[in-house]
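Q: How does the following fold in three dimensions:
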Amino acid sequence: MHPGGSGDPDTGPIPILGPRPAPPPGRSPAEARAAEPPAPGPEPRAAVTEAPTPTTEEIGPTLVPGARQPTGRAGRNMVAAIGVGAGLGAVILASLLIYRPAFLLVVTAAVLVAVVELVRALQAGGARPPVVPVLVGTVAMIALAWTRGGSGLVVGFLLTVLAVLLWRLGTGPAGYLRDASAGVLVTLYVPLLAGFAVLLLVPDDGAARVLAFIATVVGNDVGGFAAGVLFGKHPMAPSISPKKSWEGMAGSVLACVLIATPIVVLALEGPWWGGVLFGAALAVTATIGDLGESLIKRDLGIKDMGNLLPGHGGIMDRLDSLLPSAAVAYLLLSVLVPG
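A: Below is the predicted model:
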């Protein structure tokens, strides 16, 4: 309480408003201001020191709901990848061994989805390939390959390319070359190469030919993955696919030869050296196909072509090594083991 006051708490000295009093004689205004006590102000705050944020090494990995969890050196969910791969293999085996034409339905469905995935990826990169003529041409090319052989596949491809070029005319000249070229690329890359898998099925022993082709490519993926994870030290193409190594490539060749040779000899009655050649050639083409799709994805700035298959990505991510290998497998088996 202030003595003799009204009972209000003491709030400090009352500031003087108005002009400052004249300085005493003998002092300059600057000296007078320096001698005045400082005006009351807020008390200084105590310095606050923030604790450093702990690093991941100090507290361990934090599992955030909804975030992608660590997957190890493989770079993917191996449990999901193995489960999906086994399911796809069962569908392919059943279609080949029970009723061969059912394999055409499997191929057609997979290729149609892959075309849509690739078109969407190219659209994200700025191109607008015509999707309708490519989808219609895909069905026509597979049907013609099954009924008319290689000549039917070529005719279907040429007609599809013509349809792509004419269809794109309807949207004007702006970006025509870019969009039309992208449409031709999709037609060449997916349905044309997939048509060679249909050509493999046409002979009487077509089921064995398709199994030899698919099993060898699967061996490429499994052998390359295992050898790369265990021994990979020398990158093959670090700017395209950093995880691919020359050690993994050696594992791919070895696995392909070990799988292809007994199938070619026992199921197709071909020479043993033909099996070795077949396995080594498909190891090369499957790796080139994988790197080719990785190059496209790097250029477009995406990780996967889709997310339909857990642990794998999209259908196109599974067909990347199969598509070029189908053409090489058809050509080699036509020479090594004529139908």
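Q: switch to C-alpha atoms for all contacts and neighbour counts from now on
A: Fine.
Q: got a list of contacts for the helix or strand harbouring Gly85?
A: Following DSSP states H and E, one finds Gly85 within helix 78-98. Contact with helix 78-98 is made by 71, 101-103, 106, 207, 309-312, as judged by Cα atoms under 8 Å, 6 or more residues apart in numbering.
Q: tell me which residues of it are tucked away?
A: 81, 84-85, 92-93, 95-96 (16 or more other Cα atoms under 10 Å).
Q: can you point me to the longest helix in the protein?
A: In the chain, with assignment by DSSP state H, the single longest helix is helix 131-168.
Q: after the helix holding Gly85, next one along is what?
A: Per DSSP H and E, helix 78-98 leads on to helix 101-124 as the next helix or strand towards the C-terminus.
Q: Please enumerate residues in contact with that following helix?
A: Contact with helix 101-124 is made by 92, 95-96, 128-129, 131, 134-135, 138-139, 142, 182, 186, 190-191, 194, 198, 300, 302, 305-306, 314-316, 319, as judged by Cα under 8 Å, 6+ apart.
Q: go on, stretch 296-303?
A: Contact with stretch 296-303 is made by 121-122, 124-125, 240, 304-305, as judged by Cα under 8 Å, 6+ apart.
Q: One more: stretch 152-161?
A: With contact meaning Cα under 8 Å, 6+ apart, stretch 152-161 is reached by 133-134, 137-138, 140-142, 144-145, 183-184, 187-188, 192, 195.
Q: now do stretch 194-210
A: For stretch 194-210, the external contacting residues (Cα under 8 Å, 6+ apart) are 96-97, 100, 104, 107, 111, 141-142, 145-146, 149-150, 153, 267-268, 323, 326-327, 330, 333, 339.
Q: cool, stretch 129-143 as well?
A: So stretch 129-143 is contacted by 104, 108, 111-112, 115-116, 119, 122-123, 152-157, 159-160, 163-164, 167-168, 179-183, 186-187, 191-192, 195, 198 (Cα under 8 Å, 6+ apart).
Q: nearest spatial neighbour of the spatially most central residue of the chain, skipping sequence neighbours?
A: For the chain, Asp304 is the residue whose C-alpha lies nearest the centre (Cα atoms, centre = their mean; 2.0 Å). Leaving aside its sequence neighbours, Asp304 sits nearest to Gly313 (Cα to Cα, 6 or more residues apart in numbering; 5.4 Å).
Q: give me every residue that touches that neighbour.
A: Contacts for Gly313 (Cα under 8 Å, 6+ apart) come out as 304-307.
Q: Okay, angle between the strand or helix carrying Gly195 and helix 131-168 too, please.
A: For Gly195, the host element (DSSP H and E) is helix 193-201. When axes from the mean of the first three to the mean of the last three Cα atoms, to 10 degrees is applied, the directions of helix 193-201 and helix 131-168 differ by 120 degrees.
Q: this one as well, want them side by side:
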Amino acid sequence: MSHLDPYGSAEPRGRERPDRPAPGPALPWPEPQIEPAPWARRPGLAPDRHVEPRTRTRLDPEGGTPHHGNGNDPGDPGRWPDDGNPPDGGRRDDAGAPAYAGFPAGPNGRSDGPADPDQPTAQFEAVRDPGPEAAEIAPPTGRRQRGRRRAGAGRPVTGQPAPSRAGRNLPAAIGVGLLLGALIVVPLALYPPAFLLVLAAAVGVGIWEMVRAVRRADAHPPLVPLVAGGVLTVGLAGFAGLDALTLGLAVTLLGTLVWRLGDGTAGLARDLVAATVITVYVPFLAGFAALLAAAPDDGPLRVLVTVLAVVLSDTGGYAAGVRFGKRPMAPRISPKKSWEGFAGSVGAAALGSAVLLWLLFDVAPWWGALFGVAVSCAAVLGDLAESMMKRDLGIKDMSNLLPGHGGLMDRLDSILFAVPTAYLLLAVYVPVAG
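A: Below is the predicted model:
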């Protein structure tokens, strides 16, 4: 008795169709074009032999030819139970004894499995459970990028530079730092007025980064008047002095107010507060660098001494913090800053500034050391101030413009607080002629 086709056809199915020849020998795999997984191969066999998956294959009672039956016909000797699993974990031959695919024939002439059917061998168990060894040779899923390997217990992922203990990509940070230093030193040495162009470009980029950052706090200060006013402020400071710097600040704030009123009064107070902070923080403080460079005769040296003091402070703090840092200085603002790193910053800046001011300006070394301490403290405060702003805004860097540094403001934060301090102290130590 054959089952009717579930879609309504009365044509018999499977081996009972008279117009179809008997099937040939059983294939070693249900799909011949699919290569079996490496873990399915039995050890000790030829590479082209493997353990067959559990299929509903039995021996034909008439011709002895193994074929794939449906396993559900009532007259099928190899009929499986209703749960779909063979009762003994294997298959049965024509005599009703268990037959295991892939095992050699035993002394009784049939394909024997293990001596005890209830205790299968380890080779047959490998078909059911590949074990931990199979996980090691199984092909990994997913696509890997070229030149990288999958990380494991004993090997890290390759192709990615390991960050330093301070959280930076140190080679990239050093390279970008040298490039920024060259952009400051070369114009000062060759053509000092060109330094104002570099400073104005830096102010424009810094304002752009700040405007983008404060948008996370739902503040939208206008970018165009801030950038135009910032460049104007730096230019006025470089050509007309301290009074012109204050005038540029007032003009920038007034222009920003007028521009913002054109967009309505919704959120006006919040946007104006953000615009005021940006204007004071970036172009007004950077204008003191223009005042230092505008000093007659020794303006480039004043800028150079200030920048070197900040570099010594950052380098000393980095080295001391990585080597000796244990007690955090401000864990809620900047967890990586330590009191040991702060001591290294002050010590390196004091020692270096004492030598620099004595050689370049003939200032007593103790006054030069005091200059270094003041500049270093201002630089650390500037770094903490920006860290506090970034933490409030929920960002790590102002941008990703500079590899190993983040944004330009992440490098200017120390200098912006240091240049007003250096301007005031140098005006006392080395009065400007005339």
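Q: Aligned against structure 2, show me the partner of Arg100 of structure 1.
A: Using TM-score structural alignment, the partner of Arg100 of structure 1 in structure 2 is Pro192.
Q: Setting aside sequence neighbours, what's the nearest residue to that match?
A: Pro300 (6.9 Å).
Q: swap in Ala330 of structure 2?
A: Lys337 (6.7 Å).
Q: Let me know the distance separating the aligned partner of Thr160 of structure 1 in structure 2 from Arg411 of structure 2.
A: Matched to structure 2 by TM-score structural alignment, Thr160 of structure 1 sits across from Thr252. Taking Cα to Cα, to the nearest Å as the measure, Thr252 of structure 2 falls 24 Å from Arg411 of structure 2.
Q: So which of those two has more stuff around it?
A: Higher neighbour count among Thr252 of structure 2 and Arg411: Thr252, with 25 against 16, using other Cα atoms under 10 Å.
Q: measure the more buried one to Val234 of structure 2 for me?
A: On the measure of Cα to Cα, Thr252 of structure 2 and Val234 of structure 2 end up 11 Å apart.
Q: What of Thr315 of structure 2?
A: 28 Å.
Q: Kindly report the same for Ser414 of structure 2.
A: When Ser414 of structure 2 is compared with Val234 of structure 2 (using Cα to Cα), they lie 18 Å apart.
Q: what range in structure 1 does stretch 217-228 of structure 2 sit on?
A: By TM-score structural alignment, stretch 217-228 of structure 2 lines up with residues 125-136 in structure 1.
Q: buried residues in that stretch?
A: 127-131, 133-135.
Q: What's the average distance for the longest strand seen in structure 2 when superposed on structure 1?
A: In structure 2, with assignment by DSSP state E, the single longest strand is strand 334-338. For strand 334-338 of structure 2, the mean deviation from structure 1 after alignment is 0.9 Å (mean Cα distance after the TM-score superposition for structure 1).
Q: What is the corresponding segment of structure 1 for that strand?
A: Using TM-score structural alignment, strand 334-338 of structure 2 lines up with residues 241-245 of structure 1.
Q: which one in structure 2 is aligned with Val186 of structure 1?
A: Under the alignment defined by TM-score structural alignment, Val186 of structure 1 corresponds to Ile278 in structure 2.
Q: can you check Arg318 of structure 1 too?
A: Looks like Arg318 of structure 1 aligns to Arg411 there (TM-score structural alignment).
Q: ok so, going back, for the residue nearest to Ala330 of structure 2, list the residues it contacts.
A: Counting by Cα under 8 Å, 6+ apart, Lys337 of structure 2 touches 321, 325, 328-331.
Q: got it, and Leu401 of structure 2?
A: Applying Cα under 8 Å, 6+ apart, we find Leu401 of structure 2 in contact with 407-408.
Q: So the aligned residue in structure 1 for it versus Asp299 of structure 1, what's the distance?
A: Under the alignment (TM-score structural alignment), Leu401 of structure 2 maps onto Leu308 of structure 1. Noted for Leu308 of structure 1: a distance of 22 Å to Asp299 of structure 1, by Cα to Cα.
Q: Likewise for Ile288 of structure 1?
A: Distance from Ile288 of structure 1 to Asp299 of structure 1, counting by Cα to Cα: 16 Å.
Q: count of residues packed around Val127 of structure 2?
A: By other Cα under 10 Å, the residues close to Val127 of structure 2 number 18.
Q: I meant to write Tyr176 of structure 1 there.
A: Other residues lying near Tyr176 of structure 1 total 18 when counted by other Cα under 10 Å.
Q: so how far is Gly170 of structure 1 from it?
A: Distance, Tyr176 of structure 1 to Gly170 of structure 1, by Cα to Cα: 10 Å.
Q: Helices along structure 2, start to end?
A: Under DSSP H, structure 2 gives helices at 122-128, 132-137, 170-190, 194-214, 223-240, 242-261, 268-279, 285-293, 299-324, 339-361, 365-393, 409-429.
Q: Any buried residues in the first one, and which?
A: So that's helix 122-128 of structure 2. So, applying 16+ other Cα under 10 Å, buried residues of helix 122-128 of structure 2: 124, 126-127.
Q: want to throw the buried residues of helix 78-98 of structure 1 into TSV with distance to Phe213 of structure 1?
A: Putting those into TSV (distance: Cα to Cα, whole Å) gives the following:
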residue	distance to Phe213 of structure 1
Ala81	21
Val84	19
Gly85	16
Ile92	12
Leu93	13
Ser95	15
Leu96	13
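Q: Show me what Gly84 of structure 2 lines up with in structure 1.
A: Residue correspondence to structure 1 (TM-score structural alignment): Gly84 of structure 2 is matched to Pro42.
Q: sorry, that was for Val322 of structure 2
A: Under TM-score structural alignment, Val322 of structure 2 pairs with Val229 in structure 1.
Q: looking at it, that match is touching Arg73, isn't it?
A: Yes: with contacts counted by Cα atoms under 8 Å, Val229 of structure 1 reaches Arg73, the gap being 6.7 Å.
Q: In terms of neighbours, single out the busier of these two.
A: Counted by other Cα under 10 Å, Val229 of structure 1 and Arg73 do not tie: Val229 has more neighbours, with 17 against 10.
Q: Return the residues in contact with that one.
A: Residues in contact with Val229 of structure 1 (Cα under 8 Å, 6+ apart) are 73-74, 248.
Q: Let me have the residues you listed in JSON lines, adding distance to Ala32 of structure 1 as columns.
A: Formatted as JSON lines, the contacts of Val229 of structure 1 follow (distance: Cα to Cα, whole Å):
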{"residue": "Arg73", "distance to Ala32 of structure 1": "76"}
{"residue": "Ala74", "distance to Ala32 of structure 1": "79"}
{"residue": "Gly248", "distance to Ala32 of structure 1": "86"}
